[in-house]
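In: sequence first, then the predicted structure:
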Amino acid sequence: MCQKPKVAFVCVHNSCRSQIAEALGKLLAADSFDSCSAGTQTKPKINQDAVRLMKQLYSIDMEQGQYSKLLSEIPPADIVITMGCNVSCPSLPCQYREDWGLDDPTGKDDDCFLEVIHSIEKKVLELKSRVDDGLL
């Protein structure tokens, strides 16, 4: 049996978008790839609006088993997905990399968060499909 690829979702603080992507990757694509997330800096805790909305939408408590991590704390990744942080991201060795270009909803209203969460859900499912089809 082939080993599943490891996907790293990366943004600056690893407190919002990349955490949402990690949670949705684990929920929606665990049979296709292993998900983790990290950042170039960390925050003391995951964005509380993201935590609240992920609980409401998917019954996922991101504070159980997820926390803000540095890039150096995650295993080597096969696929690196950056969230669209508009900062230079340190080079992580990987076989494939793409940027999802998502605006950070931190400090904005629930509608902004919901838009980002639904975009991440769609992109995770698209990524799963490409992995399953052997395109990545």
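Out: Alright, I've got the coordinates. Numbering: from 1, shown residues only.
In: hey, let's count contacts and neighbours off CA atoms from now on
Out: Fine.
In: longest helix of this protein, counting residues only.
Out: Longest among the helix segments of the chain by residue count, using DSSP state H, is helix 110-132.
In: who touches Glu115 in this structure?
Out: By CA atoms under 8 Å, 6 or more residues apart in numbering, Glu115 lies in contact with nothing.
In: sorry, wrong one. I was asking about Ile74.
Out: Ile74 touches 36-38, counting by CA under 8 Å, 6+ apart.
In: export those to JSON lines and append columns for distance to Cys94 and secondary structure.
Out: Shown next, in JSON lines, are those (distance: CA to CA, whole Å; DSSP: H, G, I helix; E, B strand; the rest coil):
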{"residue": "Cys36", "distance to Cys94": "14", "secondary structure": "strand"}
{"residue": "Ser37", "distance to Cys94": "14", "secondary structure": "strand"}
{"residue": "Ala38", "distance to Cys94": "15", "secondary structure": "strand"}
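In: please compare the first structure with the one that follows:
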Amino acid sequence: MSRVPEVLFVCVHNAGRSQMAAALLAHHGMGRVAVRSAGSEPGDKVNPAAAEVLAEWGLDITAEVPSKLSTGDVEASDVVITMGCGDTCPVFPGKRYLDWDLEDPAGKGVDVVRPIRDEIDRRVRGLLAELLDA
């Protein structure tokens, strides 16, 4: 791709999985990828365990605010990655959709959320390699 690819991460509350994925892709992408996240039913705040496990890696998501998924978010994206949002994500022709089946970190402690973070990181690095080789 000659332009900066745009990636949208979507989960139900936009408080855990999608926030971690967006932060990790933004970090690893170093400006080479535009990243956003949203939720079908956004929560009030970022999951504290998700924030804590990212802080262990020097990433701070405590100032992020869960946002509502909009049609515009999807339209602006090249890749839409859903994480348990079911059928609430609008589908547009020409978009690449991936569904990452990941455990929901809601209500879980850091010992459970760390492996979720690690799996998201693994997938994000793979996605980044694909996007930048395209």
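Out: Now that the structure is in, tell me what you want to look at. Not measured: the values here are computed from a predicted model.
In: mind checking how far stretch 66-76 of structure 1 is from the chain centre?
Out: The chain centroid and the centroid of stretch 66-76 of structure 1 are separated by 12 Å under CA atoms, centre = their mean, to the nearest Å.
In: span of it from start to end?
Out: 18 Å (CA to CA, to the nearest Å).
In: likewise stretch 27-36 of structure 1?
Out: From start residue to end residue, stretch 27-36 of structure 1 stretches across 12 Å - CA to CA.
In: and for Thr71 of structure 2, the neighbour number?
Out: For Thr71 of structure 2, the neighbour count with other CA atoms under 10 Å is 12.
In: with adjacent residues omitted, what lies nearest to it?
Out: Closest residue in space to Thr71 of structure 2, ignoring its immediate chain neighbours: Pro90 at 6.6 Å, by CA to CA, 6 or more residues apart in numbering.
In: just give me the match in structure 1 for that neighbour.
Out: Using TM-score structural alignment, the equivalent of Pro90 of structure 2 in structure 1 is Ser91.
In: now render the contacts of Ile74 of structure 1 as CSV, adding neighbour count.
Out: Converted to CSV, the contacts of Ile74 of structure 1 look like this (neighbours: other CA atoms under 10 Å):
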residue, neighbour count
Cys36, 23
Ser37, 29
Ala38, 26
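In: now do the helices in structure 1.
Out: 17-28, 48-58, 110-132.
In: nearest to Asn86 of structure 1, of these?
Out: Closest of the helices of structure 1 to Asn86 of structure 1 is helix 17-28, at 13.5 Å (criterion: CA to CA).
In: the closest one vs structure 2, average distance?
Out: If you overlay the two and look at helix 17-28 of structure 1, the average distance to its match in structure 2 is 0.4 Å (mean CA distance after the TM-score superposition for structure 1).
In: same for that helix, what does it pack against?
Out: strand 6-10, strand 34-38, helix 110-132 (3 or more CA pairs under 8 Å, 6 or more residues apart in numbering; DSSP states H and E).
In: between the ones you listed, which one is nearest to Gln95 of structure 1?
Out: strand 6-10 (10.3 Å).
In: same for that closest one, what does it pack against?
Out: Other helices and strands packing on strand 6-10 of structure 1, by 3+ CA pairs under 8 Å, 6+ apart, are helix 17-28, strand 34-38, strand 79-82.
In: would a markdown table of the ones you listed with distance to Asp49 of structure 1 be doable?
Out: Shown next, in a markdown table, are the helices and strands packed on strand 6-10 of structure 1 (distance: least, CA to CA, whole Å):
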| stretch | distance to Asp49 of structure 1 |
| --- | --- |
| helix 17-28 | 11 |
| strand 34-38 | 18 |
| strand 79-82 | 21 |
